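Q: Make a model of this:
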Amino acid sequence: MLDFSGCGDRDKSEVKPVDLAHYYLQKILLSSVYDVAKVTPLSHMGKLSARLGQEIYLKREDMQPVHSFKLRGAYNRISQLTQPECERGVVCASAGNHAQGVALSASSRGIDAVIVMPTTTPDIKIDAVRRRGGNVLLHGESFDQANAHAQHLAQTEGRVYIAPFDDEAVIAGQGTVAQEMLQQQRDLELVFVPVGGGGLVAGIAAYYKAVRPSVKIIGVEPEDAACLKAAMAAGEPVTLSQVGLFADGVAVKRIGAEPFRIAKHYVDEVVTVSSDEICAAVKDIFEDTRAIAEPAGALSLAGLKKYLAQTTPALAEAGKPARKVAAILSGANVNFHSLRYVSERCELGEQKEAVLAVKVPEVPGSFLKFCELLGKRAMTEFNYRFSGRDSAVVFAGIRLSGGQSELKEIIASLTSGGFEVQDLSSDETAKLHVRYMVGGHPTEPLSERLFSFEFPEYPGALLKFLTTLGSRWNISLFHYRNHGAAFGRVLAGFEVPEGDNEAFGRFLTELGFVWQEETHSPAYRLFLGSK
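A: Sure, this is the predicted structure:
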């Protein structure tokens, strides 16, 4: 039997590591979150489990009323306010899920809540907070400025400041996630938790280590916002100079002091993942659940996949059975327009696509030879613009089924075929910017005609196009990007002397693809045509 006597009365600095978990266990068991929060499912991910050979579960915190776990901690903190504190009201700073959690929690108890948000906050997030009953005050251009103003209001107006993560009651409220998970699946071996300020991972780690210490707790952070990893290395919280904003829900420069005090004892490992790996996890969640996670919400699953990829082969070789592992889908308040980026990058994150720069001789037939060397592999992208008579550099995306080993084969094949190849799959500038900037005006006048085509999306469609074209007309521009539809859209330019127009028309008919001439397009004239 656990003995909690006196735990709540001690100075926190005197609590020993073995007692710290019990101290928080008591607080978690006494948390009152279910007045507004709900018990969320721990869903089995059938497709991903079959693919990875492990039993994978997903804790669906996206199904909370505010679509995030943040409601738990916010309500637990607000529920403990005294009557005089309730009358003075509360204040917090947030541009995301904490704001909605505080707004709903406060309104459910009839408490006035001021939510300070940066002036740069999108309208969709402001409207969501107002719908939950929060009074939005826009201040500053960053979270730090908004947060400073929120604390100023707490001091000058007497409001109670509701911290997003560095607070005992908030940590305990988040820890109820672990309480549910243990009841839902008692034999989990690994639990992967997203880390921003650390409130969630601290609460989950403390609960598990008090009740079932054999369960490994693994924190997951973005590579460009790894404040817990930095703190673990330094032995104390440190402030990162800057953080990436793709997973904005965990874009925190400094781990909370109290969360770190817990995490340093009870978090077993920290895994970091790239934006591409997060995008791949968003896709995995959608394919198994049809839920659309925000990037921070899919973070822990990305870490789970990376960890299993590194550890499963050795366990399988040793004959170890499949493990039962879980990740937290921490939120689904996704900006819809960011899904375009997620869709573009998820294939790279799963190593199902490679991006190459290939130097080809500027002679008719070069593209055909390039495609013949690729064989029946599907092209996901093809960017090219004529820039001189000697050689050209093609920006090409290629779909992979065999990961890095297949990519090495492709590069070797192209190199032996006389092409210079550079792998850009890990080049962030190439993936984020250059792929959309390939083009420009040709360096000399061209007798160029421009056409848009609809390509049927099947392996070999591009090869058929180039085979039908042959080597009679030089391709002077080519852009193609697969978007997952039944037909891909291609923009292509050709050097067609005026006397060849009739023969070129026969080529278009023989090709059999839907096409339209775009030579007189204003955009083409302004940005791509001969000057």
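
Q: contacts, neighbours, all on C-alpha from now
A: Fine.

Q: mind listing the strands for the stretch 1-150 of the chain?
A: Remark: strands assigned in the stretch 1-150 of the chain by DSSP state E, counting those that start in this stretch are 42-44, 55-60, 90-93, 113-117, 135-138.

Q: any idea how far the closest residue to Gly388 other than its chain neighbours lies from Val270?
A: With sequence-adjacent residues excluded and distances taken as CA to CA, 6 or more residues apart in numbering, Gly388 is closest to Thr443, at 6.5 Å. Separation of Thr443 from Val270 (CA to CA, to the nearest Å): 51 Å.

Q: One more, so I can put them side by side:
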Amino acid sequence: MTKKHTDYLQRILTARVYDVAHETALDPARNLSRRLHNKVLFKREDQQPVFSFKLRGAYNKMSGLSDEDRRRGVICASAGNHAQGVALSAHRLGCRAVIVMPSTTPKVKIDAVRAFGGTNVDVVLEGESYSDAHAHALTLQEQQGLTFVHPFDDPDVIAGQGTIGMEILRQHQAPIHAVFCAIGGGGLVSGVAAYIKAVRPEIKIIGVQTHDSDAMLRSVRAGKRVELADVGLFADGTAVKRVGAETFRLARELVDDFVVVSTDEVCAALKDVFEDTRSVLEPSGAMSVAAVKQYAAQHKLKGETLVAITCGANMNFDRLRFVAERAEVGEAREALFAVTIPEQPGSFRRLCALLGARAITEFDYRLGDPQRAHVFVGVGVSGRDDARRIANSLERAGYATLDLTDDELAKLHIRHLVGGRAPAAADGSSLASHERLFRFDFPERPGALMRFLNHLKPDWNISLFHYRNQGGDSGRVLVGIQVPPGDEARFTEFLGTLGYAHVEETRNPLVRLFL
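A: Modelled structure (predicted):
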């Protein structure tokens, strides 16, 4: 390490963060540790008063200002965790803070900034992006003589974040193989790496980025700072187009390796953390956990201690639907397929029989061709190899099969668009003639679907089927069944024998509009 880097050790040891922040727990992740055959520890920065680590750096910077600078006030541009850290620090220090946020910032975040800062904070909404807000903040800074509090590219901010590394080594004095840090602008990984490499250089520092916001990795590989044209916004806390000059210098020398994680892997990690802690992180907060899983598998680690910094929990509630949808795929517990089967009674039953005892997580189909049926199906699997075995077995049975597990179009859109109106038959009548439409509540257990199919009469054709496992005790299924004239009595008997709660929707106006 150069002298410039070792200077950070003193900065971190003397950083003022504990007036507002607290030493967070280093919690064992028992379930995840058991699955990975390594000791996984979560450094719980999501439990800070502002639900992220950003408070440390903001307060350390602001507490070091002169009385005159604090009297004039500070300014920052942020739409998230840094804004809340600056707001709470301003309230605690009794100084004015101007926080510029894009006009597109969700109200819940604006309200949180105002709540933390109280009367000390002025919120200014400007522009539609962070870049717009940042440019306006620089203008206000010059006009009003304010001190700019940068979210990452400032030695005092970096030192404040570095106290996390200091706590980790104090809390766990036994060997540690690696510490995993999410990277946006690089303040967190720079501070943690500066401390740990000065005290225990044998510990690896692993930087974590998403595949669509990997400015630090690209910069390190290029040997200079690289600016991304666009960044992904799912992990918005790390969506930075250009890393800092100082954080680049530190990361380039001190970070041992980088791991790039996908959206699905982050969603799976959010579920892992919830199962171990009953806490809900934000996507950026779970990136380190996703990287631990990927890194341990790639390097075939056993019996090592791996620390993941869970750096934030400012999660928008409406994102949870998306997270739940993608977590099983990210964990390789669900595979998605497009399967082509003959359009004839009994084909659906034969397909399900081929899938065996595996859980059907989704099934979408609409009658659209008199010869062939194209089915979108989700299947519970034990891993990628299991998914490949399923695809091979379906192909051997004569069913053309596409594995859609890694297809973004399929996961984001196509699964919701399968269906529509059944076309006309050759004689001008509807191909789905004599169709009756029902909503069923299936028990959410293996065999429930096969029981339904086995009760159907061989000459009744399924013309529509929609099901998606939502994690409840019962599965809600929409089914279209072509019941020939004169079979109404047999069909009524079938419904009674089946015993599943059901509602007929044949005459629902939505059926005429869309199906």
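
Q: quick one: TM-score?
A: TM-score for the superposed chains, counting by TM-score structural alignment, normalised by the length of structure 2: 0.97, backed by 504 aligned residues with a CA RMSD of 0.9 Å.

Q: picking up where we left off before, Val325 of structure 1 is nearest to which of the strands of the stretch 1-150 of structure 1?
A: strand 55-60 (5.1 Å; CA to CA).

Q: what's the spacing between Ile428 of structure 1 and Val355 of structure 1?
A: I think there's a mix-up here, since residue 428 of structure 1 is Glu and not Ile. 11 Å.

Q: Comparing those two, which residue is more hemmed in?
A: Val355 (24 against 12; other CA atoms under 10 Å).

Q: so the more buried one is in which element?
A: strand 353-361 (DSSP states H and E).

Q: what range in structure 2 matches that strand?
A: Under TM-score structural alignment, strand 353-361 of structure 1 corresponds to residues 334-342 of structure 2.

Q: mean shift between that stretch and structure 1?
A: With mean CA distance after the TM-score superposition for structure 1, stretch 334-342 of structure 2 departs from structure 1 by a mean of 0.4 Å once superposed.

Q: centre of the chain versus that stretch, how much separation?
A: Put simply, stretch 334-342 of structure 2 sits 25 Å off its chain's centre (CA atoms, centre = their mean, to the nearest Å).

Q: So for Thr443 and Val270 of structure 1, which sits in the more crowded spot?
A: Val270 (20 against 12).

Q: Secondary structure element holding the residue mapped onto the more buried one from structure 2?
A: By TM-score structural alignment, Val270 of structure 1 lines up with Phe258 in structure 2. Using DSSP H and E, Phe258 of structure 2 sits in strand 257-261.

Q: Let me have the strands of the stretch 1-150 of structure 1 in TSV, extended by distance to Arg506 of structure 1 and mean neighbour count.
A: Shown next, in TSV, are those (distance: least, CA to CA, whole Å; neighbours: other CA atoms under 10 Å):
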stretch	distance to Arg506 of structure 1	mean neighbour count
strand 42-44	56	18
strand 55-60	56	23
strand 90-93	66	28
strand 113-117	62	28
strand 135-138	63	17
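
Q: Which one of these lies nearest to Ala257 of structure 1?
A: strand 90-93 (18.1 Å).

Q: corresponding residues in structure 2 for that closest one?
A: Going by TM-score structural alignment, strand 90-93 of structure 1 sits over residues 74-77 in structure 2.

Q: Over to stretch 36-55 of structure 1?
A: Following TM-score structural alignment, the aligned partner range for stretch 36-55 of structure 1 in structure 2 is 20-39.

Q: distance between the ends of that stretch?
A: Terminal residues of stretch 20-39 of structure 2 are spaced 30 Å apart (CA to CA).

Q: residue in structure 2 matching Asp144 of structure 1?
A: Using TM-score structural alignment, Asp144 of structure 1 lines up with Ser131 in structure 2.

Q: and its match, how many neighbours?
A: 16.

Q: residues contacting it?
A: Not one residue lies near Ser131 of structure 2 by CA atoms under 8 Å, 6 or more residues apart in numbering.

Q: just Ala322 of structure 1 next, same as before
A: Ala322 of structure 1 neighbours (CA under 8 Å, 6+ apart): Gly53, Gln54, Glu55.

Q: One more: Val201 of structure 1?
A: By CA under 8 Å, 6+ apart, the contact set of Val201 of structure 1 is Val193, Pro194, Val195, Gly219, Pro259, Ala263, Val267.

Q: Show the buried residues in those residues.
A: Val193, Pro194, Val195, Gly219, Pro259, Ala263, Val267 (16 or more other CA atoms under 10 Å).

Q: Report the separation between the closest residue to Lys359 of structure 1 other than its chain neighbours and Val438 of structure 1.
A: Spatially, and ignoring its direct neighbours in sequence, Lys359 of structure 1 is nearest to Val393 (4.3 Å; CA to CA, 6+ apart). Taking CA to CA as the measure, Val393 of structure 1 falls 10 Å from Val438 of structure 1.

Q: can you list residues touching both of the two?
A: With CA under 8 Å, 6+ apart, Val393 of structure 1 and Val438 have common neighbours Tyr384.

Q: And the residue nearest to the spatial centre of structure 2, how close does it get to Val280 of structure 2?
A: Centroid-nearest residue in structure 2: Cys267, 3.5 Å away (criterion: CA atoms, centre = their mean). Distance of Cys267 of structure 2 to Val280 of structure 2, given as CA to CA: 11 Å.

Q: cool, and Lys293 of structure 2?
A: 18 Å.

Q: Can you verify Ser241 of structure 1 is assigned to a strand?
A: No. Ser241 of structure 1 is assigned coil when assessed by DSSP: H, G, I helix; E, B strand; the rest coil, not a strand.

Q: pretty sure it contacts Lys253?
A: Yes. Using CA atoms under 8 Å, Ser241 of structure 1 makes contact with Lys253 at a distance of 7.2 Å.

Q: Counterpart of Trp473 of structure 1 over in structure 2?
A: When structure 2 is aligned by TM-score structural alignment, the residue opposite Trp473 of structure 1 is Trp460.

Q: So what's the residue count around that match?
A: For Trp460 of structure 2, using other CA under 10 Å, the count is 17.

Q: mind listing what it touches?
A: By CA under 8 Å, 6+ apart, the contact set of Trp460 of structure 2 is Pro345, Ile481, Gln482, Val483, Pro484.

Q: Could you find the closest non-adjacent residue to the first one?
A: Okay, so that is Pro345 of structure 2. Asn461 (4.9 Å).

Q: what do you get for the last one?
A: In space, Pro484 of structure 2 comes closest to His434 once its chain neighbours are excluded; the distance is 6.2 Å by CA to CA, 6+ apart.
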